[in-house]
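# sequence and predicted model, in that order:
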Amino acid sequence: MGKMKPTRINMNAPDATCPAHAQADHPRIPKEKIGVLLANLGTPDATDYWSMRRYLNEFLSDSRVIDYPKWKWQPILQGIVLTFRPSKSGAAYRSIWNEEANESPLMTITKDQTRAISKQLKSKYGDNVMVDFCMRYGNPSTKSKVANMVAQGCTKILFFPLYPQYAGATIATANDQFFRALMEENWQPASRTVPPYFDEPAYIDALAASVESAYADAARKPDILICSYHGLPERYLKEGGDPYHCQCHKTTRLLKERLGWDDTQIMTTFQSKFGPEDWLQPYTVEEVARQAKAGNKSIAVCAPAFSADCIETLEEINEEIKESFEEAGGENFLYIPCLNDDPAHIDALVHVIEKNLAGWV
C-alpha cells in the first residue's frame, strides 16, 4: 500500500484548541472551517525567458489543453515551441504588466476579487468560512492552497473555477488539479466543485450592466457588439462533446435578451487560435476586419468567457484584434473590460458560492 503524505494540521493556529471531552494531552487543533477556494488559469511569475518557459511548459504540457499523444507533442513543445514562444509571450506580458505590484493583471485582479468575496462572506459567516485563491498553472499552486486550508482546519472545501462556461481545457483541468491535491492529504476534507454559471441571472445582469455603462460613455455608439470567447479546436466539440460552444452561444443569447437587442446588434466569435487545425469559428481577428469592410466602422468587443482581464483580453483583444479592425478600415474600437472586481460581479459570484454551500452553512 502506498504511503500517504501526512496531513499538516497547524496546531499553532490562533483558534487552535483541544477538542471537547478530549484528554488533557490531546494536541490542539484549529477550529473547523469551510474553505472556498477560487481558481483561475494562471500567470508567469515574471516576464523573462525562463519564467515564461516554466509557465508555458506547465500549461502546454496539460493533456486537457493539448491532447496530442505525448510522444508526438513533447518533442515539438520542448524543441520548437519552448525555444521561441517564451520570448514572444514575455514581450506580450510586458506590454500589460502591473509594474507597481510586479505581477500580471490577472494576479492583481484575482487578489482583488478574493478580498471582496472574503469580505462579504466574513460579514455573514464570520471566521467559519475561509476564502483563498489558487492558479491551475504557476503560483500560487492548487496543491499549496489545499494543503494550507487543511492545515488551517478546513474540513470542507468548495472549489470554484472562475470560468462562466464549461470546457475540458478550463473547468475540468482545474478540477483535475484540485482532486490531485486532495490525493496528497491523509485527512481529506469533504469537497464540492462549482458548476458553470453562465446562465445565472445575476451574472447576466452584471454583464449587461457593464455593456450598458460602456455604451453610455462611448463617444460614438458601436454598430455591433462582438462577444469574443476563448477558442477551442473544433474537434473537441465534434468528437468529445464538449459543451463549451453551446454555452458560449447561450451566454450571448441571454445577454442579447437582457439588453433587449436583436440579432443585428450582437454576435459570437472565438479568439486565441493555436496550431494548424480548425478551431471554433468565426475567428474574432477575422470577423472584426470583415465588419469594418462591411461598413460597421464602430464596434465594441467584450469577453464573457473571462472572469478577469488577462493577456488574452488586454493584449490580444485590445492590441492585436483592434489592429486588425483598424487596418481593415475600422474607425472606433471599444473594448469593454471583464467584470473583474465590479461590485455587481462580486455579488453574482457570492450568490453562486452561497448556492453551492447549501447544507454546509
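Cool, the structure landed. Residues are numbered from 1 along each chain as shown.
# rest of the way, CA atoms for contacts and neighbours
Fine.
# and the strands in the stretch 251-361 of the chain?
Listed in chain order, the strands of the stretch 251-361 of the chain (DSSP state E, counting those that start in this stretch) span 266-271, 298-302, 332-335.
# alongside the first one, take a look at this:
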Amino acid sequence: MNEHVTPTPETTKPIGDLPADHPPVAAQKVGVLLVNLGTPDGTDPVSMRRYLKEFLTDSRVIEWPKAVWYPILFGIVLNKRPKRVGLAYEQIWNHDLNESYLRTYTRSQSDLLAGALRQHAQVKVDWAMRYGQPSIPTKIEALKSAGCERILIFPLYPQYSATTTATVNDKAFETLMKMRWQPALRTVPPYHDEPVYIEALASSIERHLSTLDWEPEVVLTSFHGIPQSYFKKGDPYHCHCLKTARLLRERLGYSKDKLVATFQSRFGPEEWLQPYTDKTVEKLAREGVKRIAVLNPGFVSDCLETLEEIDGEAREIFTEHGGEYFTHIPCLNDSAEGMSVIEAMVRRELQGWV
C-alpha cells in the first residue's frame, strides 16, 4: 500500500534552481555546418604527414584490411609522400593568407552564406574540414554551445561517395555519440542532378569560354576517381558523375564527343574508374586535338587536385604531346553561381526548421 508523503522543502525545490556556476542555457538556434575534405596546416613535412595520416587511416577512404595497409602506410607512404605532396601544395598555396585555397574558399562560402541568411537571426553558419582543422567535432560542439539545438551538416560533394559524403556524416554522428545532450541533425543529400547545380556549371563554362579567343574542340569534365572495387560494392558515385556530365552536355547542347567525362587522382595498384583524365588528355593530343578545356564538376572549391594536377600536370601532358591550347575552367568556388547552389540546397533542407 502506498503511503502519502508530505513534501519537504528539498523535494519541492524548483528544477530551474541550478547552481550559481552552472553555464546558462543559450536561446534555441539552428546551425549550418559546411564541410569540405580538408587541408594541411602548412606545406612542411610535419604538417603534411599529420594531415595524410588522418586522411589515409580513414577506413572509408582506404578499405584494405589494416594488417595489409598499415605496414605500407606507416612504413613507406608516410615517410616518402609528405615531402613530395608538400612541394606540390607549395606551388598552389595561398601565400597571402598562408593557407590552402580550399580553406580560403570554404571560409568565404560560409561567410557569404551567413550573409544570404541574415534575415533568419536564429541561423548560425560555420565551416569545418573532415581532415585537419577546424574539425567537425570542434565545430559541432561550438554550434551546440552557441545554442544550436538543430544542426544541418552540408558535405560539400555534389556526387555521393562513401569516401567523401559518408565519412563526413560518420564523423558528425560519431561526435553526437559522445554527447549527453545531442542536437537534432540533418544532412544535405547529394545534388549531382539538381537544376541549380547544372545551371551554375553551365553558366561558369559559358562565361569562361567567352573570355578566350579560341574554342575548345573537347571539354573534359574531370571527376576525382575511386577504385572500381568500391563501385562494384554499390557506391553510386560513378553513376552520379555520369549523370552530371549528361545533364551538363544536354544543357550546353554538346555532343558526346564534345563533352567527355573522365576520372583523375588514382592512387595505389588497383584499377580505378575510367577513362583516366591524364591518359585521355595524352590520347587527344596524340590524335591531333589542339584545343581542350577541362573543368572539375565534383570539386566545390579549387584545390591541389584542380590547380596542380589539372591546371599544372594535365596542361603539361597535353602540350608535350602536340596540344596547343589548354584552359582550366575554375571550380564554382565562392562565385555568384557557386553560392546560388549552396544557398538553394541549404534553404531547401532547412524547411520546417526555419
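Okay, I see it. Here the structure is a predicted model, which is why all the values come from computation and not from measurement.
# from the strands of the stretch 251-361 of structure 1, which stretch is densest packed?
Sort these by mean neighbour count, taking mean count of other CA atoms under 10 Å, and strand 298-302 sits at the top with a mean of 23.
# what range does that strand cover in structure 2?
Using TM-score structural alignment, strand 298-302 of structure 1 lines up with residues 291-295 of structure 2.
# centre of the chain to the matching stretch, how far?
23 Å (CA atoms, centre = their mean, to the nearest Å).
# please, which helix or strand holds the aligned residue in structure 1 for Leu52 of structure 2?
Alignment note: Leu52 of structure 2 maps to Leu56 in structure 1; criterion TM-score structural alignment. Using DSSP states H and E, Leu56 of structure 1 sits in helix 49-60.
# got the contact list for that helix?
Helix 49-60 of structure 1 is contacted from outside by 43-46, 65-66, 77-78, 82, 86-87, 89-90, 137-138, using CA atoms under 8 Å, 6 or more residues apart in numbering.
# mean distance, that helix to its aligned residues in structure 2?
When structure 2 is superposed, helix 49-60 of structure 1 averages 0.4 Å from its matched positions, counting by mean CA distance after the TM-score superposition for structure 1.
# next one: that helix to chain centre, how far?
Between the centre of helix 49-60 of structure 1 and the centre of its host chain there is 18 Å, according to CA atoms, centre = their mean.
# what's the spacing between the aligned partner of Glu184 of structure 1 in structure 2 and Cys241 of structure 2?
Matched to structure 2 by TM-score structural alignment, Glu184 of structure 1 sits across from Lys178. Here Lys178 of structure 2 is placed at a distance of 35 Å from Cys241 of structure 2 (CA to CA, to the nearest Å).
# what comes up buried for the helix holding Leu56 of structure 1?
Of the residues in helix 49-60 of structure 1, 49-57, 59-60 count as buried by neighbour count, 16 or more other CA atoms under 10 Å.
# one more: stretch 113-124 of structure 1?
Counting neighbours by 16+ other CA under 10 Å, one finds that the buried residues in stretch 113-124 of structure 1 are 113-114, 116-118, 121.
# keep only those of these that are in helices.
Counting by DSSP state H, the buried residues of stretch 113-124 of structure 1 place 113-114, 116-118, 121 in helices.
# quick check, nearest of the residues you listed to Glu277 of structure 1?
Of all these, the one with the least separation from Glu277 of structure 1 (CA to CA) is Gln113, at 35.6 Å.
# counterpart of the closest one over in structure 2?
Aligned by TM-score structural alignment, Gln113 of structure 1 pairs with Gln109 of structure 2.
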